[in-house]
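>>> got a predicted structure here, sequence first:
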Amino acid sequence: MTKELRILMVDDHPIIIEGYKKVLLDNRSDSYRLIIDTANTSDEANDKIETSINDSFYDVVFLDIGLPPSKNREISSGEDLGKKIRQSSPNTKLIVLTMFVQNIRLLSILKSLRPEAFMIKSDVTATEFLFAFDTVLEGQTYSSQTVQDLMRKQIVNDFYVDKTDRDILYHLSCGVKTKELPDVVPVSLAAIEKRKKIMREAFGVEDLRDITLINKARELGFL
């Protein structure tokens, strides 16, 4: 009997999703009964994940990290969606695909999501896409070459941008002054200053101006 696989593909570029679907349907529909849902926005993806929690969890989720925030900004990127999937459906296989290649950004994704497969879009061919899919279904993990190089060289430290750091960056980007941040972020001013200092060091930002930190955070995909 052909095994049924429920799949969600999330990417803000519909043409990319169509490519993913075609590769799977052309090459794996004889092996599996593929039920493929798609989402092009954080809100649409979140709705489908919420529905799956009350219905039937997805077996595999293909997730783009560089998604625009949700309308209410509760989801700032695909990384937040991945965290939600991890919490609500730990048995779902998570295949992360991203355009980010900065070491600190990749490390943040690895630490927060621990995806079964992690691929840089520019690395991926149809053959590699299928190999990663098969590898994950066999209960193993897969990383594309750029991610392998990162892990092998270990050229980043253990710094990790958490939700509080992201909230600090977001409110700074909205024009909130540092001295006003304790009103909107539940940590002390001293802790905020320390976090900003650590982020500047991790991002390689020597300029002490907030706008420089914000611009670098945006470049790295944290905003």
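Arrived safely, thanks for sending. If you're wondering where the values come from, they're calculated on a predicted model, not measured in any experiment.
>>> hey, let's count contacts and neighbours off CA atoms from now on
Noted.
>>> OK, contacts around Ile75?
Neighbouring residues of Ile75 by CA atoms under 8 Å, 6 or more residues apart in numbering: 42, 69, 81.
>>> which one of these sits closest to Lys3?
Leu81 (26.4 Å; CA to CA).
>>> now Ile155: how far from Gln102?
Distance, Ile155 to Gln102, using CA to CA, to the nearest Å: 11 Å.
>>> helix or strand next in line after the helix or strand hosting Arg33, which one?
Per DSSP states H and E, Arg33 falls inside strand 32-39. Sequence-wise, the next helix or strand downstream of strand 32-39 (DSSP H and E) is helix 42-54.
>>> tell me how far that next one lies from the chain's centre.
Offset of helix 42-54 from its chain centre (CA atoms, centre = their mean, to the nearest Å): 16 Å.
>>> equivalent analysis for stretch 46-57, please.
18 Å.
>>> run through who's touching that stretch.
6, 58, 81, 85, 88-89, 92.
>>> just to check, Asp12 is in contact with Asn40?
Yes - assessed by CA atoms under 8 Å, Asp12 is found in contact with Asn40 at 4.2 Å.
>>> take a look at this one as well, against the first:
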Amino acid sequence: MVKILHVLGIDDHAVVLEGYHSIFSSLDISGKLKFTKAHDCRSGYEVIHRHKDTPFDIAVLDYSIPHFPERQLYSGEDMALLIREVMPSCKIVMMTMHNKVDVMGSILEKVKPEGFINKSDCSTIELMEGFREVLEGNSYFSKTVAGFVARKQSEVLLEELDIKIILLLANGIKTKNLSKYIPLSESGIEKRKYRIKRLLDINGGDEELIQKARALGYI
């Protein structure tokens, strides 16, 4: 009997799903490929339950997809958790444009995906490598995700507002002018900068802060 690789792709952009299909088709896999598409939480839910008896080998899920509130499914993360419940042997690759600490942290903690890719990190070649690694039983995290994991392990996690301050400084905005771009007073910004420097173990000025943040992958 010819082995079939069952792949599920969920994304609300048809062209993205076509791209995933093309990538899997180009991989050197033994057997045939069956690629199933869904465009939102509702169609994803229906597809997953139709395939209970023929579970997917790997699922590629976008984080931001239209909701299915009747089943309390609001994101790709919720769909991933559903897959973990219905077909626990299925490998999961999460795709996202988010770099928010809470979003990435929640996915890593609750879903524990075999692959986690920030779309802005990857070319087609890198996506091919990521999908191949997961199919071979390995984990694959793109640059943004790997950087987050490293910072989390070192217990150095900056909030989104902290990163925005650093980015503004890196773009040449002076501290006295930061309040034009973020909802904090100048004294509040100074306190925030002091906190950031303490977290990153920095004793110098803004330039050292920018260099350290860049080295850690925040910017």
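Received the coordinates, thanks. Note that this is a predicted model, so its numbers are computed, not measured.
>>> got a TM-score for the pair?
The TM-score (TM-score structural alignment, normalised by the length of the second structure) is 0.67; 157 aligned residues with a CA RMSD of 2.0 Å.
>>> for the contacts of stretch 46-57 of the first structure, name the two members farthest from one another.
Checking these with CA to CA, the most distant pair is Arg6 and Leu81, at 17.3 Å.
>>> more crowded one of these two?
Leu81 (24 against 18; other CA atoms under 10 Å).
>>> how close does the aligned partner of that one in the second structure get to Pro88 of the second structure?
By TM-score structural alignment, Leu81 of the first structure lines up with Met79 in the second structure. Using CA to CA, one gets 13 Å for the distance from Met79 of the second structure to Pro88 of the second structure.
>>> over to Glu129 of the second structure?
From Glu129 of the second structure to Pro88 of the second structure the distance is 23 Å (CA to CA).
>>> before we move on, what about Gly147 of the second structure?
Distance from Gly147 of the second structure to Pro88 of the second structure, by CA to CA: 27 Å.
>>> checking Ile158 of the second structure next. Helix, strand or coil?
In this structure residue 158 of the second structure is Leu, not Ile. Assigned with DSSP: H, G, I helix; E, B strand; the rest coil, Leu158 of the second structure falls in the coil class.
>>> burial of it, as a residue count?
19.
>>> wait, it sits on Ile196?
Yes - between Leu158 of the second structure and Ile196 there is a contact at 7.3 Å, judged by CA under 8 Å.
>>> sorry, back to before: mean shift of the strand holding Arg33 of the first structure relative to the second structure?
Following superposition, strand 32-39 of the first structure is found to deviate from the second structure by 0.8 Å on average (mean CA distance after the TM-score superposition for the first structure).
>>> and that strand, how far out from the chain's middle?
20 Å.
>>> who are the packing partners of it?
With contacts defined as 3 or more CA pairs under 8 Å, 6 or more residues apart in numbering; DSSP states H and E, the packing partners of strand 32-39 of the first structure are strand 3-10, helix 14-28.
>>> that one vs helix 42-54, what angle?
Inter-element angle recorded for strand 32-39 of the first structure and helix 42-54: 140 degrees (by axes from the mean of the first three to the mean of the last three CA atoms, to 10 degrees).
>>> re earlier: which member of the contacts of Ile75 of the first structure is positioned nearest Leu63 of the first structure?
Of the contacts of Ile75 of the first structure, the one sitting nearest to Leu63 of the first structure (CA to CA) turns out to be Leu81, at 8.4 Å.
>>> how about the closest one, what does it touch?
Contacts of Leu81 of the first structure (CA under 8 Å, 6+ apart): 42, 45-46, 75.
>>> could you pull out the strands for the first structure?
For the first structure, strands defined by DSSP state E occupy the ranges 3-10, 32-39, 60-64, 93-98, 117-120, 142-143.
>>> any chance of these in a markdown table, plus distance to Thr212 of the first structure?
A markdown table is the format used below for the strands of the first structure (distance: least, CA to CA, whole Å):
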| stretch | distance to Thr212 of the first structure |
| --- | --- |
| strand 3-10 | 31 |
| strand 32-39 | 33 |
| strand 60-64 | 26 |
| strand 93-98 | 24 |
| strand 117-120 | 27 |
| strand 142-143 | 32 |
